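Chemist: Pasting a predicted model and its sequence here:
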Amino acid sequence: MIWFWLLAAGAQCGLLYLLARAGRALPQREARQAAENCTVPDEKWPKAALIIPVAGEHPNMAAALKSLLCQDYPRLLPILITATAEEPAARLIRDLQKEYPAARHVVAGKAQQCGQKNHNTLQGVAAAGKEAEVYVFCDSTHLARPDFVRCLTGPIVRGEAAFSTGYHMVDARDEQTVTLAYAFCVLLLRLLQALAVFTQPWGGAMAMSRAAFREYGVAELWARNVVDDCSLAGLLLGRGVHVCLCPGALLRTEAAGHALPVWRDWMERQVLFLKFCVPGQWLLLGLLALLMALPPLCAGLALLGGLLNVGSAAAVFTALLYLAALAAVLYVWREFLPAPPPLWRWIWAYFCASAMFVRVYCRTIPARGIIWHGLSYTVGQGGTVLRMQR
């Protein structure tokens, strides 16, 4: 039993170390891409449509949208889309247009056969028409650097890829367990993106050429699907299409007092999207959940047994050895955060994230639908929307 535990613990720490090394390589890749972008004169950058579906009343939305509307891209067409003209996000957009008159506001109407975000996004693409050669898709609640669009479109402009993606990082503004656990989950996904085998488009920061959008039937895919990025990932994986990771296209997500239900629901959606759209990766995710949860559980039982004098000295030693190795690896992970928390809080957040991951994954096994922004979607193979209820 101890040997099996050692094998699982070694695999866990090894994976975390491998991801840390991949993360440490990202700044070099970012610097190389930035230098290559600098060789492209302004007149060579094609007109790009910045398509931003907007919904809800997120407290950071105004600042996030301003950061996207202040991009240094030479020819940018910002298009902000809401489902209705009366919702709070629509009123915010009208206020922003006074300061940024180039921004267009599109009222998409309510979706009927796909996710509302997909519907909004497609209406934004339709509004761009033939004016743009590149489509850039962004979420509305993350802060962007002024060169975000250049970073994201660079590989497309240079002809290196037809699809590119960025990601985001959580700027934890407190040291509460849920906030740090959320930051860990996002960091884990970001570092997985750094491995080529797991690089796939993320809807909060992705770009593609207009030609690729048409060639791969993205509009037809999204018009019947519950989600944009995972459905596109499934399509591109099936076609063997390369997606270029742009480390410089890294959005910042501020988080403080992050609520447990919000974190849990977010995590559940991420797992469900993979289940419906990329089932092979969902199965791998199950192995990852087991790998994250089993070694800490065994360590806890071994230490408890030692305290109660019912366990072996070898089990206690193995538990301490594992915890020391885990602490060393997670210490390295702290360097990827804007403000590294105390190590003990970070380790506890890791344990909580592992437990939540297992709970959420188990809940997704029998699931046949997704609840998102107040809409209930019954989902079929490939993420196709079979029925929706408001």
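Modeler: Everything's here; your move.
Chemist: rest of the way, CA atoms for contacts and neighbours
Modeler: Fine.
Chemist: longest single helix anywhere in the chain?
Modeler: The longest helix of the chain (DSSP state H) is helix 2-38.
Chemist: buried ones in that helix?
Modeler: 5-6, 8-10, 12-13, 15-20, 22-24, 26, 30, 33-34, 37 (16 or more other C-alpha atoms under 10 Å).
Chemist: swap in stretch 217-229?
Modeler: 218-219, 221-229.
Chemist: do the same with stretch 203-221
Modeler: Result for stretch 203-221 [16+ other C-alpha under 10 Å]: buried residues 203-210, 213, 218-219, 221.
Chemist: Which of the residues you listed fall in strands?
Modeler: Residues of the buried residues of stretch 203-221 located in strands (DSSP state E): 205-209.
Chemist: show me where the stretch 151-300 of the chain has helices.
Modeler: 177-193, 210-215, 218-222, 229-239, 260-277, 279-307 (DSSP state H, counting those that start in this stretch).
Chemist: Just want the angle from the last one to helix 2-38.
Modeler: Which is helix 279-307. Here helix 279-307 runs at an angle of 130 degrees relative to helix 2-38 (axes from the mean of the first three to the mean of the last three C-alpha atoms, to 10 degrees).
Chemist: mind listing what's buried in helix 279-307?
Modeler: Here helix 279-307 shows 279, 282, 285-286, 288-296, 298-299, 301-303, 305-306 as buried, counting by 16+ other C-alpha under 10 Å.
Chemist: Out of the buried residues of stretch 217-229, flag the one nearest to Arg150.
Modeler: Proximity of the buried residues of stretch 217-229 to Arg150 was ranked by C-alpha to C-alpha; the top entry is Asp229 with 20.4 Å.
Chemist: Leu337 - how many residues pack around it?
Modeler: 15 (other C-alpha atoms under 10 Å).
Chemist: try it against this one:
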Amino acid sequence: MDALPLSVWLVLIAFAVLQAILAAAQAYEHRRFARSRLRSIPACRPAGRVILFVPCRGRDVGIEENLSAFFEQDYADYEIRFLVESADDPVCRSIRRVAAKHPGLCTRIHFTGKAANCGQKVHNLIQGTAELPDDAKYLAFADSDAQPRPEWLRALVSRLDRDDVGAATGYRWFVPVRPTIPNLLATSINASMGMFLGSKNPNIVWGGSWAIQRRRFDELQIRQAWRHKLNDDLVVTSTLRRRRLRIEYEPACAVASPLDLSARQMVDFGRRQYLQGRLYLRRCWLIGLVLTTYSLGAFFAALAAPAMITAGGAAGPWLFACAAAIIYAGWVYRGFQRVRLAEELFPRHRRQLRAVRPLDLLGGPLTALVNWLIFASSAVGRRLVWRGIYYRLDPGGNVLQVRHQEGRPAVAADAPQETAAAAVEQVTAPAATA
């Protein structure tokens, strides 16, 4: 290796080392910010009626425990709307059982019907938000596989009263039901992505834990923005960024999410997330792919370089070896911060999360490689299956075709945008809100 190529390689590796150091610093800052926000929760005292929307499909892992958490929020004035495709969905029985234990909370099930020209979750949200009571001040959204803490709703809406804040969001933290390799990899990769959220970062709304003021929801025409789309949260993120409104990340609204995936399900899940990023936040997706490719490539290049260098001075091999060690140390440090943060956010799940520690602390290159392979696979294709429903999309993320498991495809061009109003079942109706 002559002097010029060696110097070029050293510069490239130096940038990778800098990237590793900055990522480690972000992990430290994320945990510091999370701890400070957790301490401030007792001071959060928002007021105003909240409508909480929970789209459901099928029986998620731990579904009744998940649902119970939504009924046990320490917020005085809210109601829950469960958005379900049909009354035949087995989740309805779980909703009714859990709601029967909490008769003091207004609870409804909206039967939204099948999606024909958008994602089923988006269709549920469009139908569920069609009619809102005049006294609703905030709209909150959650996924049925989430287990929020009791102060979740209070902490979430408390961040919305600043004029420059468009939405507040939490994030999901997977809790592996079984310590299998796919579960551990998905948990570690997902948690590492969440560490890039922060107090001043360009955050992204996560659809399983977010809230918005009702007036802002109407002003931004979120329901109209969802039309023909597969994704809900990235569409909201894009809309807020165009209006230069902040997305406030609230660490207290990170939610535990039980996870049990096969290897195929893990790959499909990861590819689906990145594919939606490519379609709805293309610039973010491209930057993420470039940085992930660069850091991983630099690490393996730095490992291989000492054996390949035959000239260029005795310092060359040692410099590359030191660079690889620093990049690896960055992975270890970030894993350490994730482990400690998980213990602080989810003490109830410490036993299950303990299984992820070795991978978080020592498996940085492996998780980074698996993540990169899934990330790169999202660079092609616009077809996917989500909760048993097949979708085909155009380059702009508009849904062209929806095919439900039982048969004939629905083509978006041939279907109306919105079907008739959703049928509603009043599950519980306390006297004060009936």
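Modeler: Yes, it's here. Small disclaimer: the values here were computed from a predicted structure and weren't measured.
Chemist: about what we covered before: dump the helices of the stretch 151-300 of the first structure into a markdown table; add distance to Ala48 of the first structure as well.
Modeler: Output for the helices of the stretch 151-300 of the first structure, formatted as a markdown table (distance: least, C-alpha to C-alpha, whole Å):
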| stretch | distance to Ala48 of the first structure |
| --- | --- |
| helix 177-193 | 24 |
| helix 210-215 | 9 |
| helix 218-222 | 17 |
| helix 229-239 | 19 |
| helix 260-277 | 28 |
| helix 279-307 | 32 |
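Chemist: For Pro78 of the first structure, find the nearest of those.
Modeler: helix 210-215 (15.6 Å).
Chemist: how about the closest one, aligned to which bit of the second structure?
Modeler: Using TM-score structural alignment, helix 210-215 of the first structure corresponds to residues 214-219 of the second structure.
Chemist: Name the residues that touch that stretch?
Modeler: 136-139, 166 (C-alpha atoms under 8 Å, 6 or more residues apart in numbering).
Chemist: out of the residues you listed, who has the most neighbours?
Modeler: Using other C-alpha under 10 Å as the neighbour criterion, Gly166 leads the contacts of stretch 214-219 of the second structure with 26 neighbours.
Chemist: need the strands for the stretch 301-434 of the second structure, in chain order.
Modeler: Secondary structure of the stretch 301-434 of the second structure by DSSP state E, counting those that start in this stretch: the strands cover 383-386, 389-393, 399-403, 410-411, 423-428.
Chemist: TSV for those, including distance to Arg354 of the second structure?
Modeler: Conversion of the strands of the stretch 301-434 of the second structure to TSV gives the following (distance: least, C-alpha to C-alpha, whole Å):
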stretch	distance to Arg354 of the second structure
strand 383-386	30
strand 389-393	34
strand 399-403	40
strand 410-411	45
strand 423-428	39
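Chemist: so which of these gets nearest Ala87 of the second structure?
Modeler: Ranking these by proximity to Ala87 of the second structure (C-alpha to C-alpha) places strand 423-428 first, at 9.5 Å.
Chemist: List the buried residues for the closest one?
Modeler: Buried, per 16+ other C-alpha under 10 Å, within strand 423-428 of the second structure: 427-428.
Chemist: okay, it sits on what stretch of the first structure?
Modeler: Using TM-score structural alignment, strand 423-428 of the second structure lines up with nothing in the first structure.
Chemist: for that strand, packing partners?
Modeler: helix 91-100, strand 107-111 (3 or more C-alpha pairs under 8 Å, 6 or more residues apart in numbering; DSSP states H and E).
Chemist: can you name the residues of the first structure that the longest one overlays?
Modeler: Right, helix 91-100 of the second structure. Taking TM-score structural alignment, helix 91-100 of the second structure hits residues 89-98 over in the first structure.
Chemist: and that stretch, how far from the second structure on average?
Modeler: Stretch 89-98 of the first structure, aligned to the second structure and superposed, deviates on average by 2.2 Å (mean C-alpha distance after the TM-score superposition for the first structure).
Chemist: which of the strands of the stretch 301-434 of the second structure is buried the deepest?
Modeler: Each of those was scored by mean neighbour count; the highest is strand 399-403, a mean of 22, by mean count of other C-alpha atoms under 10 Å.
Chemist: Show residues contacting it.
Modeler: With contact meaning C-alpha under 8 Å, 6+ apart, strand 399-403 of the second structure is reached by 115-119, 228-230, 389-394, 409-413.
Chemist: That one vs the first structure, average distance?
Modeler: Mean for strand 399-403 of the second structure is 2.1 Å (mean C-alpha distance after the TM-score superposition for the first structure).
Chemist: what stretch of the first structure does that strand fall on?
Modeler: Aligned by TM-score structural alignment, strand 399-403 of the second structure falls on residues 385-389 of the first structure.
Chemist: Now do the matching stretch: distance to the chain's middle.
Modeler: 24 Å (C-alpha atoms, centre = their mean, to the nearest Å).
Chemist: Please pull up the equivalent of Ala301 of the second structure in the first structure.
Modeler: So Ala301 of the second structure corresponds to Cys298, using TM-score structural alignment.
Chemist: Now do the contacts for its match.
Modeler: 5, 319.
Chemist: what's the answer for the one 5 residues further on, then?
Modeler: Contacts of Leu303 of the first structure were listed using C-alpha under 8 Å, 6+ apart, and they are 315-316, 319.
Chemist: Next one: it from Leu283 of the first structure, what distance?
Modeler: To Leu283 of the first structure, Leu303 of the first structure is 31 Å away according to C-alpha to C-alpha, to the nearest Å.
Chemist: Strands of the stretch 51-200 of the first structure, start to end?
Modeler: Assigned by DSSP E, counting those that start in this stretch, the stretch 51-200 of the first structure shows strands spanning 76-82, 104-107, 134-138, 163-172.
Chemist: Output the ones you listed in CSV; the columns should cover distance to Val149 of the first structure.
Modeler: Putting these into CSV (distance: least, C-alpha to C-alpha, whole Å) gives the following:
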stretch, distance to Val149 of the first structure
strand 76-82, 9
strand 104-107, 17
strand 134-138, 7
strand 163-172, 10
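Chemist: Which one of those strands lies nearest to Trp266 of the first structure?
Modeler: Nearest of the strands of the stretch 51-200 of the first structure (C-alpha to C-alpha): strand 163-172, 13.8 Å.
Chemist: tell me the angle that closest one makes with strand 205-209.
Modeler: Orientation of strand 163-172 of the first structure against strand 205-209 (the same axes, to 10 degrees) gives an angle of 170 degrees.
Chemist: Who are the packing partners of strand 163-172 of the first structure?
Modeler: helix 148-157, helix 177-193, strand 205-209, strand 243-255.
Chemist: So which other helices or strands are in contact with the first one?
Modeler: Read that as helix 148-157 of the first structure. Here helix 148-157 of the first structure is seen to pack against helix 2-38, strand 134-138, strand 163-172, strand 205-209, strand 243-255 when contacts are counted using 3+ C-alpha pairs under 8 Å, 6+ apart.
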